[in-house]
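Chemist: one predicted model, sequence on top.
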Amino acid sequence: MNKTDLIDGMAENAGISKAAAKKALESLLIDIEGALQKGNRVSLVGFGSWSVSKRAAREGRNPQTGETIKIKAKNVVKFKAGSDLSDAIN
């Protein structure tokens, strides 16, 4: 499923126009991104939660040459599925 499919599904399920569904989805994504940029956790009870975790700098290897390289530290987004979502797919 891609963004267009999701917008179509939202419009059909909610009985709204595709334009309204697109605005709603984009607003949701902007709000989630903004919260994560601030370091906050975003939880949708039953569906899941997003959080930001710090990944430390480390050494890696170039698989072609075997040369040791330095990998910079960075923030990564983690998603943990909620119980309702887990139950729905199992």
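Modeler: Structure received. Residues are numbered from 1 along each chain as shown.
Chemist: for the rest of this, base every contact and every neighbour count on C-alpha atoms.
Modeler: OK.
Chemist: if I look at the residue lying farthest from the centre of the chain, how far off is residue 38?
Modeler: Largest separation from the mean C-alpha position in the chain: residue 65, at 33.5 Å (C-alpha atoms, centre = their mean). Computed as C-alpha to C-alpha, to the nearest Å, the residue 65 to residue 38 distance reads 39 Å.
Chemist: list the contacts for residue 55?
Modeler: Contact analysis of residue 55 by C-alpha atoms under 8 Å, 6 or more residues apart in numbering lists 73-76.
Chemist: the structure to be compared is supplied as follows:
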Amino acid sequence: MTKAEIAKAIHERVGLTKKESSQIVESVLSEIRQSLEKGENVKLSGFGHFIVRKKHARRGRNPKTGSDITIGPRSVVTFRASPLLKNKLHEADE
């Protein structure tokens, strides 16, 4: 699903204009993005939470040359689905 499809769904369900719906989607995603950039976790009840994890530097290997390299420290975002979402997905598979 794309941002445009989310905005279209909001437009159809809530009755806002397409422009207002797009602005809401952009605003929500911007808030989530800003929180993650600050290193804060984001929890959406009934959906899941985004967790910012710090990864330490580690040794790696260049797949083309086979030479050893050092992969620098970085932050990554992981997502954990809530039990409610997991149950809904499981029910959909049945």
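Modeler: In hand now; what should we look at? No experiment lies behind these values; they were computed from the predicted model shown.
Chemist: now the TM-score, please.
Modeler: In this superposition the chains share a TM-score of 0.90, using TM-score structural alignment, normalised by the length of structure 1; 90 aligned residues with a C-alpha RMSD of 1.2 Å.
Chemist: what's the closest of the contacts of residue 55 of structure 1 to residue 47 of structure 1?
Modeler: residue 76 (19.9 Å; C-alpha to C-alpha).
Chemist: isn't the closest one up against residue 39?
Modeler: No. Counting by C-alpha atoms under 8 Å, residue 76 of structure 1 stays clear of residue 39, with 10.8 Å between them.
Chemist: give me the common contacts of the two.
Modeler: Common neighbours of residue 76 of structure 1 and residue 39 (C-alpha under 8 Å, 6+ apart) are residue 52.
Chemist: which helix in structure 1 has the most residues?
Modeler: helix 18-37 (DSSP state H).
Chemist: where in structure 2 does that helix fall?
Modeler: Using TM-score structural alignment, helix 18-37 of structure 1 lines up with residues 18-37 of structure 2.
Chemist: centre of the chain versus the matching stretch, how much separation?
Modeler: Relative to the chain's own centre, stretch 18-37 of structure 2 is displaced by 12 Å; criterion: C-alpha atoms, centre = their mean, to the nearest Å.
Chemist: can you list contacts of it?
Modeler: Outside stretch 18-37 of structure 2, the residues that reach it (C-alpha under 8 Å, 6+ apart) are 3-4, 6-8, 10-11, 41-42, 52, 77.
Chemist: change it to 10 Å
Modeler: With contacts defined as C-alpha atoms under 10 Å, 6 or more residues apart in numbering, stretch 18-37 of structure 2 is touched by 3-12, 14-17, 39-43, 50-52, 75-77.
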